[in-house]
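Peer 1: Here you go, sequence then predicted model.
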Amino acid sequence: MTALDLSGVFPAMCTPFDDDERIDFETLQTDAQRLEAAGVDGLVPVGSTGESATLTHDEHVQVVEAVIEAVDDVPVIAGTGSNNTREALELSEHAADAGADGLLLISPYYNKPEQRGLVEHYRTIADAVDLPQIVYNVPSRTGRNIEPETAVELASHENITGFKAASGDLGQIGEIAERTVDEEFAVLSGDDALTVPIISVGGTGTISVAANIEPERTCAMVGAALDGHYEQARELHHELGPLFRELFVETNPIPVKEAMEIRGYGPARMRLPLTRLAEEYRDDLEAVLADLEDESVAVASADAEGDR
């Protein structure tokens, strides 16, 4: 297995659709190149933000292949999770064949396995696919929490090299980081609003929704926190705080796709059962995006003045 550096910022990419709800591969590849140019450390297509639940298996592979083809130097970590272990294994094998550098596997949802079932699920895939794999814990979507003891047990497998933490429980996340400090195991934030706190207790970065919209600021925030410059990280966290909140006023990825359209990065179109952002939230989202653009212009102007 080739080592994969899981420190930094990894945008959870959106999947753009055209008027006929087909994947818009040209926009997808342009977006991947935009994010790479902004300095992100890797890309994560076909996860929850990429509407993986509405993609066919063939579409999963096509999206992964398109993103790999579009970028030059950043790793591509494919979302391949399912509540069916055989299906997750098949998706993982297809992603590996397509050239993915790593895998992100959401824990099985709806059928609510016991902790021993979670261990067997992840080990089955890790035994069969020789790629770095990230366990993804998001109980609000799956109905089942991955307990710290389970995460620690999984970290002993050589192919299970990361944990995406979206439980909202900082104590639990810190415990996992603490108990795996001697393993080749990264704890990544899966919640933009908790990225800086998670890094402060041992996290290595973030698989981020907000980085689709503000990749440079997100990279600056994470870089400052990883370097121990917490005053700077806190300032950037506060700048981005309104965006973090607006991106979760409705189910992800509804708000982020609306933000992508407002910024001109891609269409807001969704596949059912997800729908466009409710009109009552759009003005606030537009205002937050405008404020961030104004701040960027002000900073750029101040930097230009300083160079004279």
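Peer 2: Received, thanks. Numbering: from 1, shown residues only.

Peer 1: from here on, contacts and neighbour counts on C-alpha atoms
Peer 2: Fine.

Peer 1: Check for me that V135 belongs to a helix.
Peer 2: No. Membership of V135 in a helix is not supported by DSSP: H, G, I helix; E, B strand; the rest coil, which gives strand.

Peer 1: Now do the SS call for the residue lying closest to it once chain neighbours are set aside.
Peer 2: Nearest non-adjacent residue to V135, counting by C-alpha to C-alpha, 6 or more residues apart in numbering: F163, 4.7 Å away. State at F163, reduced to three classes by three-state DSSP: strand.

Peer 1: what's the distance between H157 and I254?
Peer 2: According to C-alpha to C-alpha, to the nearest Å, H157 stands 35 Å off from I254.

Peer 1: And the strands in the stretch 51-200 of the chain, which stretches?
Peer 2: In the stretch 51-200 of the chain, the strands defined using DSSP state E, counting those that start in this stretch lie at 77-79, 102-106, 133-137, 160-165, 186-189.

Peer 1: another one to put next to it:
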Amino acid sequence: MTTTTSIAPATETAARDGVRDLRGVLFFPVTPFDAQDRVDRDLLVGHVSEGFAQGAGAAFVACGTGEYHALSLDEYRVAVHAGVEAAAGTGVVLAGVGGPLGHARDGVRIAEEAGVDGLLVLPPYLVRGPQDGIASYIEAIAKSTSLPIIAYHRGTAHFSEATVQRLLALPNLVGIKDGIGDVALMQQFVLAARRAGRDDVQFFNGLLTAEASQAAYRAVGVPLYSSAVFAMAPRIANAFYAAYQAGDNDEQARLLDGFYTPLVRLRDQTPGFAVSLIKTGLRLRGLDVGSVRAPLVDPSPAQTEQLRLILERGEELVR
């Protein structure tokens, strides 16, 4: 690992400890693009700074919501450095790495140089290997860095229980994020970690609009979840999280019925809308984050109006 970082060692240690003990709303910022389709670094710094000001437990920069799949390495460098700058040495910042193994390793070096606190290992590109290959992919990334890593169980990285047992041997594995939605399988992962004595490994719900499924995940020992909604509507996301922490099922149901369920219905109209709607919601708030990049598409005017009304209703519910 390179020793070039942008934060002091004492702060670095505290922040890395934070990766091993995540809490609060997990924030997945978008990557804004300007009129020339360049990463808007200053806008991204402001976007991430606002997230921390609103109480984010950690920011995951250049991940799924941040369109990692659409960034060059140079653009990735801009995005990751912007996230670290916004955290100012006090907030926890993780960066996405994944896709082609060579690209992922280059991303690791860039993220280390920027001074991130940890990495979210995204699935490999295109091909789906056997379980041995999937485990080897994550091990190769984990062994290229001393940074804490979280493995993303999604898409071409669909883990078996045996694979998770193997990954638990990695000393810098600190978490597994689930994007598959098989709660029974996630329960097996949690139990495997307990049997291995890895109580330090955290599990969290990374499904699209995770608030809608979090009750089921909490029941199997997965208390953490990522919130894409937080990026565009932090007041609503924070209100849900507060009700969730307090065990206020009535308030959670009110927000699910009035905001999250209509949002999920709109999201499911078009593939990729989990990201597109977040960027549109930010533009509706006056933050010119630009469009999503192909192959994603922006909502139609009618869909944008639907989103505006859903957000308006959500804000009414939390006022």
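Peer 2: Okay, I see it. Since we're looking at a predicted model, the values are computed, not measured.

Peer 1: quick one: TM-score?
Peer 2: Laid over one another, the chains give 0.87 as their TM-score (TM-score structural alignment, normalised by the length of the first structure), with 293 aligned residues with a C-alpha RMSD of 2.1 Å.

Peer 1: H157 and I254 of the first structure: who's more crowded?
Peer 2: Under the criterion of other C-alpha atoms under 10 Å, the comparison of H157 of the first structure against I254 puts I254 first, with 23 against 17.

Peer 1: can you tell me the helix or strand for whichever residue in the second structure pairs up with the more buried one?
Peer 2: Taking TM-score structural alignment, the alignment pairs I254 of the first structure with S276 from the second structure. S276 of the second structure is located in helix 273-284, with elements delineated by DSSP states H and E.

Peer 1: Show me what that helix is packed up against.
Peer 2: On a contact count with 3 or more C-alpha pairs under 8 Å, 6 or more residues apart in numbering; DSSP states H and E, helix 273-284 of the second structure meets helix 229-232, helix 261-267, helix 301-318.

Peer 1: buried ones in it?
Peer 2: For helix 273-284 of the second structure, the neighbour count (16 or more other C-alpha atoms under 10 Å) marks F273, A274, V275, S276, L277, I278, K279, T280, G281, L282, L284 as buried.

Peer 1: try stretch 278-290 of the first structure
Peer 2: For stretch 278-290 of the first structure, the buried set under the neighbour-count rule, 16+ other C-alpha under 10 Å, comprises L285, V288, L289.

Peer 1: With distance to A151 of the first structure added, can I get those residues in CSV?
Peer 2: Below are those laid out as CSV (distance: C-alpha to C-alpha, whole Å):
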residue, distance to A151 of the first structure
L285, 36
V288, 37
L289, 37
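
Peer 1: Under the alignment, what does R313 of the second structure map to in the first structure?
Peer 2: Per TM-score structural alignment, R313 of the second structure is aligned with D291.

Peer 1: whoops, I mixed them up, L170 of the second structure
Peer 2: Match for L170 of the second structure (TM-score structural alignment): H157.

Peer 1: which ones are touching that match?
Peer 2: Taking C-alpha atoms under 8 Å, 6 or more residues apart in numbering as the criterion, H157 of the first structure is in contact with R123, A126.

Peer 1: and the residue nearest to V201 of the first structure when sequence neighbours are not counted, how many neighbours?
Peer 2: Leaving aside its sequence neighbours, V201 of the first structure sits nearest to G174 (C-alpha to C-alpha, 6+ apart; 5.4 Å). Residues lying near G174 of the first structure (other C-alpha under 10 Å) number 20.

Peer 1: The second structure: which residue goes with G174 of the first structure?
Peer 2: Superposed on the second structure with TM-score structural alignment, G174 of the first structure falls opposite Q187.

Peer 1: Same check on D303 of the first structure?
Peer 2: That one, D303 of the first structure, aligns with nothing by TM-score structural alignment.

Peer 1: Neighbours of D303 of the first structure, how many?
Peer 2: D303 of the first structure has 11 neighbouring residues, counting by other C-alpha under 10 Å.

Peer 1: Secondary structure element for it, which one?
Peer 2: Using DSSP H and E, the element containing D303 of the first structure is helix 279-307.

Peer 1: Helix 254-263 and that helix, what's the angle between them?
Peer 2: Here helix 279-307 of the first structure runs at 50 degrees with respect to helix 254-263, directions being taken by axes from the mean of the first three to the mean of the last three C-alpha atoms, to 10 degrees.

Peer 1: packing partners for helix 279-307 of the first structure?
Peer 2: Counting by 3+ C-alpha pairs under 8 Å, 6+ apart, helix 279-307 of the first structure packs on helix 230-246, helix 254-263.

Peer 1: Enumerate every residue touching the counterpart of V135 of the first structure in the second structure.
Peer 2: Counting by TM-score structural alignment, V135 of the first structure corresponds to A151 in the second structure. Shown in contact with A151 of the second structure (C-alpha under 8 Å, 6+ apart): L120, V121, L122, I138, L173, G175, I176, K177.
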